[in-house]
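**Student:** One predicted model, sequence on top.
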Amino acid sequence: MKIALTGLLAAATLALGAHGAAAQTNLKWAHVYETSEPFHTESVWAAGEIEKRTEGRYHIDLFPASQLGKETDINQGLKLGTVDIIISGSSFAAREYAPIGVTYYPYAFRNADHLIAYTKSDVFKRLAKGYEDASGNHITAVSYYGERHTSSNKPIKTCADMQGLKIRVPDVPAYLAMPRACGANTAPIAFAEVYLALQNGTVEAQENPLTTIEAKKFFEVQKHIALTGHIVDHLNTVVSAPVWAALSDADKAVFTEVMQEASARTAKIIVEREAALVTGFRDRGLTVTEVDKADFEKTVNEKTKPEDFGYVSADLEAIRAIR
């Protein structure tokens, strides 16, 4: 009987141990940004906080710098189950639900504060719900990515200066509006390949926030930066449909709270860096030019409209009206 009892206790201990091991869910969080960027550093912080606040029930591994594929790949990975959480732009979410892409339409936002106000608005809630209904994936947070400016191998002061310019833009509709309205020739080169394309002359220009120009070292292969500020950019933190559905309400609240805290931390870092980078790039010998934004915006509004790219003008006007 003692032997039998000992065996039963051992079996129970093993079962408990197996159950304890299974209680931890391992998740993969992927993005295309460098480990030096706040999108990564604050995601690492968030992963640790989620594990801590869920008492170890969720462990999240980070895969930065396109380790699990380009941005298109990781968005597809949400469907395939190869990734559970991603950081990605609304331009990619728009492939599932086109209207949400209007947030990348040129001059939709005035500045970072306007973008943050949008994330708390009914317009955002409606567009995010449309994306979730279409994809099943849930947007937990929105991070300020920075104002997108144009770097090139020639000076740019007006929209007309971009006539014939070979410029890399992401292969998504909203990014095409400004360069095409200004007469540039756009090339959809993958993000990971932009540096080489600039270096070997495949393209003459690209557009990204100053923080990205620094992180990706585009300043090494470009001579000029025009502060076009044509898009006040942002990134969504997105949880896959199966993972979000499996979370309890309490855990959903933890994921949301932590990821929004991480987004706020990211925004603070980026705003501070942007303020210093204009001087920093000039110190490196680049020409940094204030452009006539009104000229760019007027040209875009005259030559394009949101519907040309699958968006809704009423959504754009509602966003622009947010104060």
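**Tutor:** That came through, no problem.

**Student:** contacts and neighbour counts: CA atoms only from here.
**Tutor:** Fine.

**Student:** And the helices in the stretch 101-250 of the chain?
**Tutor:** In the stretch 101-250 of the chain, the helices defined using DSSP state H, counting those that start in this stretch lie at 112-118, 122-135, 173-181, 194-199, 210-215, 241-246, 249-283.

**Student:** another one to put next to it:
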Amino acid sequence: MKRMFIKTLVAAVALAAFGGAYAQTKTIKFANQNAKGHPIILGMEKFAEIVEAKSGGKMKVNVFPGGALGSDQANVSALQGGTLEMASMNSGIFANVVKDFAIYDFPFLFGNPKEADAVVDGPFGKSLHAKLEEKGMHGLAYYELGFRQITNSKRPITKVEDIAGLKLRVIPNPINVDWVSALGANPTPMPFPELYAALEQKAVDGQENPYATINGAKFYEVQKHLAITNHQYNPQSVVISKKFWDSLSADEKKIVQDAATESAKYQREQSRSAAAGILDNLKKNGMQVTELPPAEVAKLREKMAPVIAKHSASVGDATVKAVMAELDKVRK
């Protein structure tokens, strides 16, 4: 009888231990709009690899590319509600919940990747992510989408006037609608997963995105002309649901934060090293590429200046001054 009791006790302890280990296993859904193989997805896959290694398999990350879990706007709602654990998206999209994030969509804010890195990795970038806390999200790091270019199916763009009249898809937020309007084009806000079909059906003439996104989404199949404008640089916020973040232990939080930081460095390296090869691939797939000369870029800046002034007022002087102070440091 005693032996039977001991066996039962041992079995119960083992079961409890197994159940406890199972309960500690956490699964993270990590969403993004870009196609598999895109530098953003490579960064997310590196994050998954690091988290699983550092946690000894107790934390598992499932990466969902291609808008599989809905649009960016749907992902924001899911993060806030705790039904989605993580997402990476254009930082400017968060302007819908924290107005300061609109600064990241200012045309010609960053002149090169070094300037962008200094801002997003420094006090300014961290302070903006901190403002997401009260909106149900926690910012971990910044990936990059990169510098945006304009494509269309109608005509080559060799001067600013060539943009006028084009119906261009834009990220659904006010500053993007305004700068496209300022160029005499017709802005059409639209979630990214709907874009390819809209281009194919000629519902819109064109769009604007970095090389890697144009290539990954195979827009070369439905767009003939690409103009190198570098009119906007997109940092990508790597964000975790605050509900999920608060459920993690201190050790688990460190694993997730360290993995986000490490994968951000890896992701930017992948993005930048691949850019030239991706542009070559777009050309091989039939895209006709033009580059605006300096005089036309100056005209582009001039036309966008009133848009920047308008949105500087809505974003707030303190935010604009803070980002410009960071940029002044790196430019000196």
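**Tutor:** Here it is on my side, so go on. Computed from a prediction, not measured in an experiment: that's the story for all the values here.

**Student:** returning to what we had before: just name the most buried of the helices of the stretch 101-250 of structure 1.
**Tutor:** When the helices of the stretch 101-250 of structure 1 are scored by mean count of other Cα atoms under 10 Å, the highest mean neighbour count falls to helix 173-181 (a mean of 23).

**Student:** and it, what other elements does it pack with?
**Tutor:** Contact analysis of helix 173-181 of structure 1 by 3 or more Cα pairs under 8 Å, 6 or more residues apart in numbering; DSSP states H and E lists strand 185-187, helix 293-303 as its packing neighbours.

**Student:** The shortest one vs structure 2, mean deviation?
**Tutor:** The one in question is strand 185-187 of structure 1. Mean deviation of strand 185-187 of structure 1 relative to structure 2 after superposition (mean Cα distance after the TM-score superposition for structure 1): 0.7 Å.

**Student:** rewinding a little: need the helices of the stretch 101-250 of structure 1 in a markdown table (columns: distance to residue 297 of structure 1).
**Tutor:** Formatted as a markdown table, the helices of the stretch 101-250 of structure 1 follow (distance: least, Cα to Cα, whole Å):
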| stretch | distance to residue 297 of structure 1 |
| --- | --- |
| helix 112-118 | 17 |
| helix 122-135 | 22 |
| helix 173-181 | 8 |
| helix 194-199 | 26 |
| helix 210-215 | 20 |
| helix 241-246 | 37 |
| helix 249-283 | 22 |
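
**Student:** related to what we said a few turns ago, and of the helices and strands packed on helix 173-181 of structure 1, who's closest to residue 114 of structure 1?
**Tutor:** For those, the distance to residue 114 of structure 1 is smallest for helix 293-303, at 17.0 Å, taking Cα to Cα.

**Student:** what does that closest one contact?
**Tutor:** 106-107, 158-159, 177-178, 181-182, 228-230 (Cα atoms under 8 Å, 6 or more residues apart in numbering).

**Student:** go again using 7 Å as the cut-off
**Tutor:** For helix 293-303 of structure 1, the external contacting residues (Cα atoms under 7 Å, 6 or more residues apart in numbering) are 107, 158-159, 177-178, 181, 228.

**Student:** for it, which positions count as buried?
**Tutor:** For helix 293-303 of structure 1, a neighbour-count test (16 or more other Cα atoms under 10 Å) marks 293, 296-297, 299-300 as buried.

**Student:** Now render these as CSV, adding distance to residue 9 of structure 1.
**Tutor:** Converted to CSV, those look like this (distance: Cα to Cα, whole Å):
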residue, distance to residue 9 of structure 1
293, 75
296, 75
297, 74
299, 78
300, 74
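
**Student:** just those now: which is nearest residue 78 of structure 1?
**Tutor:** Set against residue 78 of structure 1, the nearest of the buried residues of helix 293-303 of structure 1 by Cα to Cα is residue 300 (33.9 Å).

**Student:** Trace the closest one over to structure 2, please.
**Tutor:** Using TM-score structural alignment, the partner of residue 300 of structure 1 in structure 2 is residue 304.

**Student:** Please tell me how far its match sits from residue 231 of structure 2.
**Tutor:** Distance, residue 304 of structure 2 to residue 231 of structure 2, by Cα to Cα, to the nearest Å: 10 Å.

**Student:** Looking at the buried residues of helix 293-303 of structure 1, which is nearest residue 189 of structure 1?
**Tutor:** residue 300 (22.7 Å).

**Student:** now that we're looking at the closest one, how far away is residue 220 of structure 1 from it?
**Tutor:** Distance of residue 300 of structure 1 to residue 220 of structure 1, computed by Cα to Cα: 30 Å.

**Student:** for stretch 26-35 of structure 1, how far is the first residue from the last?
**Tutor:** This stretch, stretch 26-35 of structure 1, spans 21 Å end to end (Cα to Cα).

**Student:** So what touches that stretch?
**Tutor:** Outside stretch 26-35 of structure 1, the residues that touch it by Cα under 7 Å, 6+ apart are 39-41, 58-66, 68, 70-71, 74, 83-87, 215.
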